[in-house]
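In: predicted model, plus sequence, below.
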Amino acid sequence: MKIVDLGVEQVIGADRDEWVPVFTGLSVRQFRRLVRVVAGRGGEQTGTGWRWSLPLADRVLLIVVYYRTNLTLRQVALLFGVSKSAAHRVVDHLAPLLALAPAARRHSPDTVLIVDGTLVPVHDRTVTASSKNYRYSVNMQVVIDANTWLAVAVGRPVPGNHNDCTAFRDSGANTAFRGAHVMAYGGYRGNRQVIMPYRRPRDSGELPAWQDQLNTVHKRVRARVEHVFARMKWWNTLIELERPEAGQGCLGTSRC
């Protein structure tokens, strides 16, 4: 990655390997592989015509910086020494090529996953419903690894007026964790695939001490998925869902 001193500005690039993990969260090898995948999908410019001012690796880095931070396009453009409109064109052109096809995976028996749903406002009324956040939203079911906090799977979006128990089944998220233990809060009652906290007896009696202790541990671990949601919404990971022109096309890919 190259840093050029332009007075008060700095332009970053992907030609210095030590910067790649800082901005992408990937190893250098993984990032180079990602660039090759994008090139194979048509990201590299061929033929004649208008040329990109940034090489492909820098354009991929620009998108990753945009999605993994809360910087605006204007701020990201300054980092890469391009105009805001040029940065916008890079995102529109290459972002769909970063979408990864869903892959079925069998987890080891000692793997612990956490599932939860979050409401994401979307302009496309054909896939949304008026929800408890008083906006037209979709219910996104997300499964994360309890140890690494990485997203393992994201279910298909369902209307936001569906409860988590129904959305878990309708979104297909219930098929993403074969072989693993999955934790969820009490709203997933009825799904025997997940581990939920103990409920108080119907006679309003108290839980045994050992069940109360397990509930405390369960809540402490399950809270990790809430931190993941906070990062997804604080960063620009889910911002494409709110753009009118994104529509259902964005919802059908893992770029969101």
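Out: Cool, got the structure. Predicted, not measured: the structure shown is a model, and the values here were computed from it.
In: from here on, contacts and neighbour counts on C-alpha atoms
Out: Noted.
In: on the three-state scheme, Arg156 is what?
Out: Assigned state for Arg156: coil (three-state reduction, DSSP: H, G, I helix; E, B strand; the rest coil).
In: distance of it from Ala209?
Out: Here the distance between Arg156 and Ala209 works out to 39 Å (Cα to Cα, to the nearest Å).
In: mind checking which of the two has more residues around it?
Out: Summary of the neighbour comparison: Arg156 and Ala209, criterion other Cα atoms under 10 Å, with Arg156 having more neighbours (20 against 9).
In: wait, what's in contact with that one?
Out: By Cα atoms under 8 Å, 6 or more residues apart in numbering, Arg156 lies in contact with Met140, Gln141, Asp170, Ser171, Gly172, Ala173, Leu251, Gly252.
In: the strands in the stretch 1-150 of the chain, which residues?
Out: Listed in chain order, the strands of the stretch 1-150 of the chain (DSSP state E, counting those that start in this stretch) span 4-6, 9-11, 112-121, 129-130, 136-145.
In: next up, a structure to set beside the first:
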Amino acid sequence: MEQVISADRVEWVPVFTGLSVRQFRKLVRIVAGRGGEQTGTGRRWSLPLADRVLLIAVYYRTNLTVRQVALLFGVSKSAAHRVVDHLAPLLALAPVTRRYGPDTVLIVDGTLVPTHDRKVTAPSKNYRYSVNMQVVIDANTRLVVAVGRPVPGNHNDCTAYRDSGVERSCRGASVMADGGYFGNRQVIMPYRRPRDGGELLAWQVELNTIHKKVRARVEHAFAHMKWWNILRNCRRKRDGVHHATRGIALMRNLAMTG
């Protein structure tokens, strides 16, 4: 099969990845540093590392089937599957290893990702089988700092925050969230109206307005991440949606910082 897309044709990189050529080359270096380059003996990859990274970036960006992506790169469907399975864990946001101080402000929120694997999904408020993906960003830099493991889409954010593991990733920091995280005492949420039906005080209304403006940054992050269309309908099984979300988080961070 003739290869249509190649990393050597740099004009295709921004179109199919959402990254500049410099950002894409940095992504390739990250993957290489994590063991993406083939070493030792054994069956050799038919594509060089840059093309394999481009393949998975195209797969995430376009959400074409693996068969369709394979045709674009001139490889078989099974070879494309192996590339995705091998590189997905390497092309992903690194887990949080630092402990934050209280001066660090993080923002957490969940988004529903429709996913075909019924073993990890549940019918949710978007009337589709989805997973709840918890994402944490830095309020100052707006970069994604953590992505939780997927939980069924019928779990509310309060439960997903704990079960996905992002609660541990945020340990020590000041964490902002919407009212859906009621019950997580360490999370800063907007004031609710009193149960007796009274009105909020003026200073509470003012703080809620500030809170809403700052918290909107995580919504902007979700909008940016969903430019990679696999988050609109993920066909990957098992850990596929987790690897895809972390990979997109890494590419978004690169797109923002260069």
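Out: On my side now, so go ahead. It should be emphasised that the depicted structure is a prediction, and the values quoted were computed from it without experimental measurement.
In: hmm, back to that, and the contacts of Arg156 of the first structure, which are buried?
Out: For these, a burial check counting by 16 or more other Cα atoms under 10 Å picks out Met140, Gln141, Asp170, Ser171, Ala173, Leu251.
In: now flag whichever of those is closest to Tyr66 of the first structure.
Out: Leu251 (18.7 Å; Cα to Cα).
In: pretty sure that closest one sits against Pro157.
Out: Yes. A contact is recorded between Leu251 of the first structure and Pro157 when judged using Cα atoms under 8 Å, the distance being 6.8 Å.
In: who touches both of those two?
Out: In the contact map built from Cα under 8 Å, 6+ apart, no residue is linked to both Leu251 of the first structure and Pro157.
In: what lines up with Met251 of the second structure in the first structure?
Out: Following TM-score structural alignment, no counterpart is assigned to Met251 of the second structure within the first structure.
In: Met251 of the second structure: neighbour count?
Out: There are 25 residues near Met251 of the second structure, going by other Cα under 10 Å.
In: and the strands of the stretch 1-150 of the first structure: which comes nearest Leu94 of the first structure?
Out: Comparing these by their distance to Leu94 of the first structure (Cα to Cα), the top pick is strand 9-11, with 20.1 Å.
In: if we can go back for a sec, wait, which of the buried ones among the contacts of Arg156 of the first structure is closest to Tyr188 of the first structure?
Out: The shortest distance between Tyr188 of the first structure and any of these, using Cα to Cα, involves Gln141 and amounts to 11.7 Å.
In: residue in the second structure matching that closest one?
Out: Under the alignment (TM-score structural alignment), Gln141 of the first structure pairs with Gln134 of the second structure.
In: ok, its match - contacts?
Out: The contact partners of Gln134 of the second structure, by Cα under 8 Å, 6+ apart, come to 108-111, 147-150, 157, 160-161, 164, 166.
In: how about 6 Å then?
Out: Contact criterion Cα atoms under 6 Å, 6 or more residues apart in numbering gives Asp109, Gly110, Val147, Gly148 as the residues in contact with Gln134 of the second structure.
In: quick one: closest of the strands of the stretch 1-150 of the first structure to Asp203 of the first structure.
Out: With Cα to Cα as the measure, strand 112-121 is the member of those nearest Asp203 of the first structure (28.8 Å).
In: state the span of the second structure onto which the closest one is aligned.
Out: Residues 105-114 of the second structure are where strand 112-121 of the first structure aligns, with TM-score structural alignment as the criterion.
In: ok so, going back, buried ones among the contacts of Gln134 of the second structure?
Out: With neighbours counted by 16+ other Cα under 10 Å, these contain buried members at Asp109, Gly110, Val147, Gly148.
In: and these, which is closest to Val21 of the second structure?
Out: For those, with Val21 of the second structure as the reference and Cα to Cα as the criterion, the closest is Val147, at 25.7 Å.
In: what's the neighbour count on the closest residue to that closest one other than its chain neighbours?
Out: Spatial nearest neighbour of Val147 of the second structure, chain neighbours left out: Val135 (4.6 Å); criterion: Cα to Cα, 6 or more residues apart in numbering. Val135 of the second structure has 25 neighbours, counted by other Cα under 10 Å.
In: now the one 4 residues further on
Out: The tally of other residues near Ala139 of the second structure (other Cα under 10 Å) stands at 20.
In: quick one: the helices in the stretch 51-200 of the second structure?
Out: 66-73, 77-87, 157-163, 166-169 (DSSP state H, counting those that start in this stretch).
In: now tabulate those helices in TSV and tack on distance to Tyr181 of the second structure.
Out: Output for the helices of the stretch 51-200 of the second structure, formatted as TSV (distance: least, Cα to Cα, whole Å):
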stretch	distance to Tyr181 of the second structure
helix 66-73	37
helix 77-87	34
helix 157-163	4
helix 166-169	11
